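Asker: 3D model of this:
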Amino acid sequence: MQFVIVSVVAGNPKPRSRTLDAATRVATAVTGTAPDHTIDVIDLGAALLGWGDPDVAAAVRSVAESDLVVFASPTFKATYTGVLKLFLDQFETGEGLRDVVAVPLMLGAGPAHALAPTTLLSPVLSELGATTPAPGLYLLDSTYETDGRAEEYAERWGRALVRAASR
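Answerer: Here you go, the predicted structure:
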């Protein structure tokens, strides 16, 4: 695999969540190496509600300077979480994620929302300037560690994602 800067952004209201673990697993499966940066968005706390916080700005900068980013959220009320939305609102429309290849990832309890990463998360990432050359990935939160879906996704899409990110 070619060298790319890889980040994981987990927008779960619980710190050190299964969402963060699953996103790290997907990033590792896709690239063959651990992510360079990990943003557990909930750690930014109330600073996400304003503008100009140095910790939020540093997190935004590290994501914007990445080549490939796995954006992950649990499924809440049939969509991604508000805490992830607060983080994404920090990026400039059309330019904030320019040159970033994004992997939309969502976890849920059942298959009812399997299209949510592609139909709900992918469009907002594109609106911020990211490229999403592969469909989003939906994992069951009860089986993602053992079902092999992250590895199957990486087998099918990893090469294209890394190729797109290394341009």
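
Asker: only C-alpha atoms from now on, for both contacts and neighbour counts.
Answerer: Will do.

Asker: now do the same contact list for the most centrally placed residue in the chain.
Answerer: Nearest to the mean C-alpha position of the chain, by CA atoms, centre = their mean, lies residue 71 at 0.9 Å. By CA atoms under 8 Å, 6 or more residues apart in numbering, residue 71 lies in contact with 8, 9, 10, 11, 23, 102, 103, 104, 105.

Asker: let's go with 10 Å and repeat that
Answerer: Each residue near residue 71 by CA atoms under 10 Å, 6 or more residues apart in numbering is listed here: 7-11, 19-20, 23, 27, 39, 63, 84, 88, 102-106, 117, 121-122, 125, 136.

Asker: roughly how far apart are it and residue 6?
Answerer: Relative to residue 6, residue 71 is positioned 11 Å away (criterion: CA to CA, to the nearest Å).

Asker: now the second one, please; I'll put the structures next to each other:
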Amino acid sequence: MQVAVVTGNPKVGSRTLDAAIVLASRLAGRAPDHVVDVATLGPGLLGWGDPAVEVAVDTVASSDLVVVASPTFKATYSGILKVFLDQFATGSGLAGVVAVPLMLGAGPAHALAPELLLRPVLVELGATVVAPGTYLQESRYDDPSAFDTYVARWAPSVLALADSAVRA
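Answerer: Predicted coordinates for the structure are as follows:
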């Protein structure tokens, strides 16, 4: 099973990235195989055909399990993540991929953002999102126990589906 992390924080090496790696590692029981820190792709995101962006898209699309993470900006996911996700074909770009939406924010006011905003775009791209999105207050971004309840409840379902993923 190939496990990947995608983070859409404009800051390279962000707390969002750290939290996404922790969640992916906790779900899979090991470190992710691939990490796409979207901010490192730079201006190549703004056009089509950039080789580094194409490699990142292919890597994510060929993964079985992907944690897709963003900070909460203006009550939604980041624009840089949206620009990256726009590189995937609608309906099939993430076919066969089990995706787990994760968002970080300063407080509880946007706790539903992953479920209401990030999940629909992942489903639109063809991903299977079996578990609800998860929200983490950024003050707990480096606390592995912050994901205990989520992992205990959802890891079995997420892993079962990711292990049996069929590519379109």
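
Asker: quick TM-score on the pair, please.
Answerer: Structural agreement between the two chains, given as a TM-score (TM-score structural alignment, normalised by the length of structure 1), stands at 0.96; 164 aligned residues with a CA RMSD of 0.8 Å.

Asker: identify the contacts common to residue 71 and residue 6 of structure 1.
Answerer: Taking CA under 10 Å, 6+ apart as the contact criterion, the common neighbours of residue 71 of structure 1 and residue 6 are 27, 63.

Asker: picking that back up, aligned partner of the residue nearest to the centre of structure 1 in structure 2?
Answerer: Matched by TM-score structural alignment, residue 71 of structure 1 corresponds to residue 68 in structure 2.

Asker: out of the contacts of residue 71 of structure 1, which are buried?
Answerer: When neighbours are counted using 16 or more other CA atoms under 10 Å, the contacts of residue 71 of structure 1 contain these buried positions: 7-11, 19-20, 23, 27, 39, 63, 84, 88, 102-106, 117, 121-122, 125, 136.

Asker: buried residues in the helix ranked longest in structure 2?
Answerer: Ranked by residue count under DSSP state H, the longest helix found in structure 2 is helix 148-163. In terms of neighbour count (16+ other CA under 10 Å), helix 148-163 of structure 2 has its buried residues at 150, 151, 155, 158, 159, 161, 162.

Asker: okay if I get these as CSV plus distance to residue 46 of structure 2?
Answerer: Written out in CSV, the entries for these read as follows (distance: CA to CA, whole Å):
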residue, distance to residue 46 of structure 2
150, 35
151, 35
155, 35
158, 32
159, 33
161, 33
162, 31
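
Asker: quick check: most distant residue from the centroid of structure 2.
Answerer: Residue farthest from the centre of structure 2, counting by CA atoms, centre = their mean, is residue 49 at 22.2 Å.

Asker: wait, what's in contact with the nearest residue to residue 11 of structure 1 once chain neighbours are set aside?
Answerer: Spatially, and ignoring its direct neighbours in sequence, residue 11 of structure 1 is nearest to residue 84 (4.3 Å; CA to CA, 6 or more residues apart in numbering). Remark: with contacts taken as CA under 10 Å, 6+ apart, residue 84 of structure 1 is in contact with 9-13, 40-42, 48, 71-74, 121.

Asker: so which of the residues you listed are in strands?
Answerer: Using DSSP state E, the members of these that fall within strands are 9, 10, 40, 71, 72, 73, 74.

Asker: need the contact list for the third one.
Answerer: Neighbouring residues of residue 40 of structure 1 by CA under 10 Å, 6+ apart: 8-17, 19-20, 59, 72, 84.

Asker: any idea which of the residues you listed is closest to residue 145 of structure 1?
Answerer: Relative to residue 145 of structure 1, the closest of the contacts of residue 40 of structure 1 is residue 19; by CA to CA it sits at 11.1 Å.

Asker: the helix or strand containing the closest one corresponds to what range in structure 2?
Answerer: Remark: residue 19 of structure 1 resides in helix 18-31, with elements defined by DSSP states H and E. Aligned by TM-score structural alignment, helix 18-31 of structure 1 corresponds to residues 15-28 of structure 2.

Asker: hmm, residue 44 of structure 1 is touching residue 87, no?
Answerer: Yes. Taking CA atoms under 10 Å as the definition, residue 44 of structure 1 is a contact partner of residue 87 at 8.9 Å.

Asker: and these two? Which one has more around it.
Answerer: In this view residue 44 of structure 1 and residue 87 are compared by other CA atoms under 10 Å, and residue 87 has more residues nearby, 21 against 16.

Asker: which residue packs closest to that one, ignoring adjacent ones?
Answerer: What sits nearest to residue 87 of structure 1 in space, not counting adjacent residues and going by CA to CA, 6+ apart, is residue 48, at 6.4 Å.

Asker: before we move on, the earlier item: what residues sit buried inside the match of helix 18-31 of structure 1?
Answerer: Taking 16+ other CA under 10 Å as the neighbour-count basis, stretch 15-28 of structure 2 is seen to contain the buried residues 15-17, 19-28.
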